[in-house]
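In: Prediction below, plus the sequence it came from.
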Amino acid sequence: MANIKGTVRPGFEQVRDEFAAVADGSAQLAAYHRGEQVVDLWTGEDIDGDSLIGAYSASKGAAHLTVALLVQDGVLDLDQRVSHYWPEFAVEGKQDVTLRDLLAHRAGLVGSDEGFSRAELADDRIVAERLARQRPFWRPGTAFGYHALVIGALSGEVVLRATGRTLQENFADRISKPYTVDFHLGLPAELEPRFVATQPMVLTPERQLPLPAANSLQGIAFNRQHPAGPEVWELPNLPEVRRLGSASFGGVASARGLARMYAAAISPLDGESPMLKPEIAAEFAQIHSIGRDVVLGEQKAFGIGFHATGERYPELGQGSFGHSGAGGQQAFADPRNGIAYGYTRRRIPFPAAAAPENESLIRALYSALRAVESRP
């Protein structure tokens, strides 16, 4: 059983017990209930509660909270054509793609024919410029597939064209700084000492991952066709990725930061009103794409820029939204229950995705919540 550090609010002790039972190496866990932190735990000799770990695709949650704020402000319109903001996008059959379709992974623009080098993939502006010229890999709107390494560059270019500032700058000024969220799309040099590198997954002869063909749809989506392309697991460990903060995978955060970001989105926090109006949170959480993901070949459900997280975890209320990461991360907001959750770990799980222990940790969190709320 793991040696657990940190605190829980009275009534949430079972979450600490479950974390001790299921933690696989170094990990962090945080949760809020109606704007109050109720769980703040970590384990491992090499990390503490302030350690920063690569967020992988949990970065997409930060990116699309930023987009949601701009929609709330009226700066962006989900039903406007992408080319209205970004004229160069209107080629190769993409002229009618709306921002809504793009963010619901329906644009068919999962990568480029030639792929990206390590330096190119780290730079959202280079990725966006290349994809503006790219022919979609399916007719936009006819199917959906996870734009794993590029969706943040695409939505980020729309944000840049609409506001004159990068998505990363908008995130820092609208979310990270005002709400004191320990999540960084572009890690400042002075915070580098807090960064803890992700460790690769443990592979054995019985645990091997079949790699997609380089020029298959999945291979293109995960940049397998470029000879100098990095492995997905190592991305946040690359200094240029952390420095530039790719909005698809380059964020760096603690579990505290993940949970606090979603708490700020849906709950009063430190005297501030919720970041998102209920109708905006509901629209971004609403399922827009569900069924067979043509990239992953699996059943998936997406809202606007977010996972429809309640489709995976039955304890969650309808309208929950968030985003997991390949490093084992899970983070979400559950507006109906007032819950915000953040989990990260140092070693990549097998397979790379939201770590399996999230299932029992989430069950324990909601069990504790029901017990607390049932007390007279």
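Out: That came in fine, so what should we check first?

In: Only C-alpha atoms from now on, for both contacts and neighbour counts.
Out: OK.

In: hey, where'd the helices end up in the stretch 201-350 of the chain?
Out: Along the stretch 201-350 of the chain, counting by DSSP state H, counting those that start in this stretch, helices occupy 217-221, 239-244, 255-266, 278-285.

In: Single out the most deeply packed of those.
Out: helix 255-266 (a mean of 29; mean count of other C-alpha atoms under 10 Å).

In: Which positions within stretch 335-346 qualify as buried?
Out: For stretch 335-346, the neighbour count (16 or more other C-alpha atoms under 10 Å) marks 335, 337-346 as buried.

In: Next, count neighbours for Q208.
Out: 11 (other C-alpha atoms under 10 Å).

In: Please read the previous query as pertaining to D73.
Out: 10.

In: next one: the one 5 residues further on
Out: The local packing of L78 (other C-alpha under 10 Å) involves 18 other residues.

In: Show the contacting residues for it.
Out: Going by C-alpha atoms under 8 Å, 6 or more residues apart in numbering, L78 touches 71, 98-100.

In: let's see it at 10 Å
Out: Neighbouring residues of L78 by C-alpha atoms under 10 Å, 6 or more residues apart in numbering: 67-68, 71, 98-103, 284, 304.

In: Below is structure B, check it against A:
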Amino acid sequence: LFSVICIRGLLNYTKEVYHYWPEFGTEDKKNITVEMILSHQAGLLGLDAKFSIIDYRDKWDMVENLLAKQSPKWPPGTAYGYHVYTYGMYADALVRKVDPQHRNLSQFFQEEIALPLDIELYIGLPEEKYHRFARCQSASLWEFRFNLFDFIALFGSPYFDFMNIFNLENHDFNNPEILSIGHPAVMGVGPARNIAILFDYLANNGSIKAKRLLSPALVKALQEPLTTNLPNVYLLSNQASRGLFLQKNKQGHSIIGHSGNGGSIVYADVTVGVGIVYSTNYLSVSDQ
């Protein structure tokens, strides 16, 4: 999505965020660039204040103010760690600032990417589509116990409470009102095949059958690691690029993609030119 915004000259990856959002340039954040946000280097992986996911929809001015005032947990650009919820929130705020129509990220994605490409995907599922949604099932107690030591390590992290902004539980994703909220980090919904088609564009230099999503140069920019030699402080093992993660598969092919809650994953294999997705409604507690 940010690559599409870059194509239109609305945003530059290397520009400081405060250039587009002046209120952001406080609390030692003035040197944070757009690509630092997108590659989890900003140190803004949580918020000091808590609020509900409903507040995210209904009290955006409050949310934006909290985002702008938050101070980083490490000097930006010196480390990286997974910004689980805040990644999508800062991205949403930036889209609202640079889009001439001031649409939120969910609206921009729907109107400028999903509809033009004729791909049914949503960031926030419309409630009238809820009857088609495969209900989420939580992991069993046995699986939780089997992975207990992983949870102890997770809960022991100094960042865990800081990141736990919404107190969302897995069963909340079966609530049609909550599922309809366009939070970019957690509410992506769509048929697995359509998610794979979107990543097929990335695997094929940005175009499929005469439809172009991105230029080859911008697809290449998504494959550039930005976190090489930086310490990983929270939950990341793969190198981060501008919004995606990079790794090699078992065949040695370069792949770019992202994992999701419960074990879902999508990636583009740029060597063979194919987008691949595994989507599950069983929300596993492990990465297996």
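Out: That came through fine. Note that the structure is predicted; figures quoted are calculated from it, not measured.

In: thinking again about what came up before, still touching in the second structure? Go through the contacts of L78 of the first structure.
Out: Mapped onto the second structure and checked by both residues aligned by TM-score structural alignment, their matches' C-alpha atoms under 10 Å, the contacts of L78 of the first structure keep the contacts 67-68, 71, 98-103, 304.

In: what range in the second structure matches stretch 67-75 of the first structure?
Out: Aligning stretch 67-75 of the first structure against the second structure (TM-score structural alignment) gives residues 2-10.

In: quick one on the thing from earlier: just the buried residues from the contacts of L78 of the first structure, in PyMOL please.
Out: In PyMOL, this line selects whichever of the contacts of L78 of the first structure come out buried by 16+ other C-alpha under 10 Å:
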select buried, resi 67+68+98+99+100+101+102+103+284+304
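
In: for the contacts of L78 of the first structure, which one is nearest D17 of the first structure?
Out: F284 (33.8 Å; C-alpha to C-alpha).

In: Quick check: nearest residue in space to the closest one, chain neighbours excluded?
Out: Once flanking residues are discounted, F284 of the first structure sits nearest to I304: 4.7 Å by C-alpha to C-alpha, 6 or more residues apart in numbering.

In: Per the alignment, name the residue of the second structure opposite that neighbour.
Out: By TM-score structural alignment, I304 of the first structure lines up with R242.

In: and the gap between its match and E111 of the second structure?
Out: 22 Å (C-alpha to C-alpha, to the nearest Å).

In: Which one of the helices of the stretch 201-350 of the first structure lies nearest to F195 of the first structure?
Out: helix 239-244 (9.6 Å).

In: List the contacts of that closest one.
Out: By C-alpha under 10 Å, 6+ apart, the surrounding residues in contact with helix 239-244 of the first structure are 54, 118-119, 121-124, 168, 184-189, 192, 195, 234-236, 245-247, 249-252.

In: Onto which residues of the second structure does that helix map?
Out: Mapped onto the second structure using TM-score structural alignment, helix 239-244 of the first structure spans residues 176-181.

In: Can you name the residues that contact the residue nearest the centre of the second structure?
Out: With distances taken as C-alpha atoms, centre = their mean, the residue of the second structure nearest its centroid is A185 (4.5 Å). Going by C-alpha under 10 Å, 6+ apart, A185 of the second structure touches 83-89, 91-92, 123, 260-261.

In: Between those residues, which sits nearest N167 of the second structure?
Out: Distances from N167 of the second structure to the contacts of A185 of the second structure, taken by C-alpha to C-alpha, are shortest for Y85, at 11.0 Å.

In: So what's the gap between the helix or strand containing L69 of the first structure and the chain middle?
Out: Assigned by DSSP states H and E, L69 of the first structure belongs to helix 59-72. Computed by C-alpha atoms, centre = their mean, to the nearest Å, the chain-centroid distance of helix 59-72 of the first structure equals 11 Å.

In: Give me the mean distance between the helix or strand following that helix and the second structure.
Out: Next helix or strand after helix 59-72 of the first structure toward the C-terminus (DSSP H and E): helix 82-85. Superposed on the second structure, helix 82-85 of the first structure shows a mean distance of 0.7 Å to its aligned residues (mean C-alpha distance after the TM-score superposition for the first structure).

In: Now the element after helix 82-85 of the first structure, going C-ward?
Out: helix 99-103.

In: wait, I197 of the second structure sits on V277?
Out: Yes. Taking contacts as C-alpha atoms under 10 Å, I197 of the second structure lies within contact range of V277: 9.2 Å.
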